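>>> I need the structure of the sequence given here:
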Amino acid sequence: MKSDPKNKRYSISDLALEFDISPRSIRFYEEKGLLSPKRTSGNQRVYGRRDRARLKLILRGKRFGYSLEEIAEMIGMTDAEKGEVEQIRASLVYGEKKLKEIRDSIEGLRLLERDILSVKEKLLKRLNELEEEDR
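The predicted structure follows:
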């Protein structure tokens, strides 16, 4: 009998290994309501394809700097009535906000770089003056 890929199941160890995170992190996301594994008769967690996909989205969201609350809203965890269109719109709003933050940070770093280069130039000029006086 062939296994049905739609019913693929993962243990917490499988997911931890695949995504290079600790089982504790996965349990944390479960505690926050972002994952909902089934339980075996021995009370072992069994994750399905949907949980795996959500975990992938959670980790991507964290990498992009989103909060867990923002991630939950983007993947439709905060409002069961929210459809895909609303999820996409929420994701776009959060994406625009994050892009603005990134652009502001880049601009701040450019200003800092200019300031440091200006100070460096002044210090090098002063150093040259002092070395000329010593000759």
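
>>> rest of the way, CA atoms for contacts and neighbours
Noted.

>>> could you pick out the longest helix of this protein?
Determined from DSSP state H, the single longest helix within the chain is helix 84-134.

>>> the most centrally placed residue in the chain is in what secondary structure piece?
Taking CA atoms, centre = their mean, the centroid of the chain lies closest to Lys62, which sits 1.5 Å from it. Using DSSP states H and E, Lys62 maps to helix 49-63.

>>> let's compare: structure for the following, please.
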Amino acid sequence: MSTPNNDPTYAIGELAREFDITPRTIRFYEEQGLLSPTRTGQNRVYDNKDRVRLKLILRGKRLGFSLAEVKTLFDMYDSNPNSAVQLEAMLAMTEQKRAVLNQQLEDIKMLMTELDDVEARCIEELEQLKRGTIA
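Purely as a prediction, here's the structure:
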């Protein structure tokens, strides 16, 4: 699809296939104010800005950002596309995500150590049972 000025446009199904998500997911993002397609009758028509935003939404989700956080960044960008405030907010959010992930990583390492200990005790007891040294 394309508009009269030859900018590409997309139907909801095209974007859903491209990004391997459901049309319902795209409609949900629209309901949350993250996408704003135009309409031709009952059909939604997405432009390149919507496509880029969809890509950014999915990347943000993959990185652990909430939709509210993504919307905050979009709102800052919409009010001033070259804003240092937006970049500073993104850096702060990135730092927070990194801290959460580092804590989760430490928690996982601790759990892995505990699992290793449990596994070692189970193996030791099983070997003792096989040798008949445990009653």
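
>>> thinking again about what came up before, so what's the residue nearest to the centre of the first structure up against?
By CA atoms under 8 Å, 6 or more residues apart in numbering, the contact set of Lys62 of the first structure is 68, 71.

>>> what's it aligned with over in the second structure?
Structural alignment (TM-score structural alignment) places Lys62 of the first structure against Lys61 in the second structure.

>>> now do its match against Glu106 of the second structure, distance only.
Going from Lys61 of the second structure to Glu106 of the second structure by CA to CA, to the nearest Å gives 22 Å.

>>> check which residues of the helix holding Lys62 of the first structure are buried.
50-52, 54-55, 57-59, 61 (16 or more other CA atoms under 10 Å).

>>> what does stretch 17-37 of the second structure give?
Applying a neighbour-count criterion of 16+ other CA under 10 Å, one finds 23, 26-27, 29, 34-37 buried in stretch 17-37 of the second structure.

>>> closest to Gln96 of the second structure among these?
Using CA to CA, Leu34 comes nearest to Gln96 of the second structure of the buried residues of stretch 17-37 of the second structure, at 22.1 Å.

>>> who touches the closest one in this structure?
If you count contacts by CA under 8 Å, 6+ apart, then Leu34 of the second structure has 53, 71, 74 around it.

>>> ok, these in the first structure, which still hold?
Retained in the first structure (both residues aligned by TM-score structural alignment, their matches' CA atoms under 8 Å) from the contacts of Leu34 of the second structure: 53, 71.

>>> and the contacts of Leu34 of the second structure as CSV, adding distance to Glu114 of the second structure?
Converted to CSV, the contacts of Leu34 of the second structure look like this (distance: CA to CA, whole Å):
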residue, distance to Glu114 of the second structure
Arg53, 42
Lys71, 40
Phe74, 42
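
>>> now Phe65 of the second structure: closest residue in space, sequence neighbours ignored.
Spatial nearest neighbour of Phe65 of the second structure, chain neighbours left out: Lys97 (7.7 Å); criterion: CA to CA, 6 or more residues apart in numbering.

>>> show me what the one you found aligns to in the first structure.
With TM-score structural alignment as the criterion, the equivalent of Lys97 of the second structure in the first structure is Lys98.

>>> can you find the partner of Thr25 of the second structure in the first structure?
Under the alignment (TM-score structural alignment), Thr25 of the second structure pairs with Ser25 in the first structure.

>>> which residues are in contact with its match?
No contacts exist for Ser25 of the first structure under CA under 8 Å, 6+ apart.

>>> just the buried residues of stretch 70-80 of the second structure, please?
70-74, 76-77.

>>> roughly how far does Asn102 of the second structure sit from Lys109 of the second structure?
For Asn102 of the second structure, the distance to Lys109 of the second structure - CA to CA - is 10 Å.

>>> correction: the previous question concerned Glu69 of the second structure.
With the distance defined as CA to CA, Glu69 of the second structure ends up 28 Å from Lys109 of the second structure.
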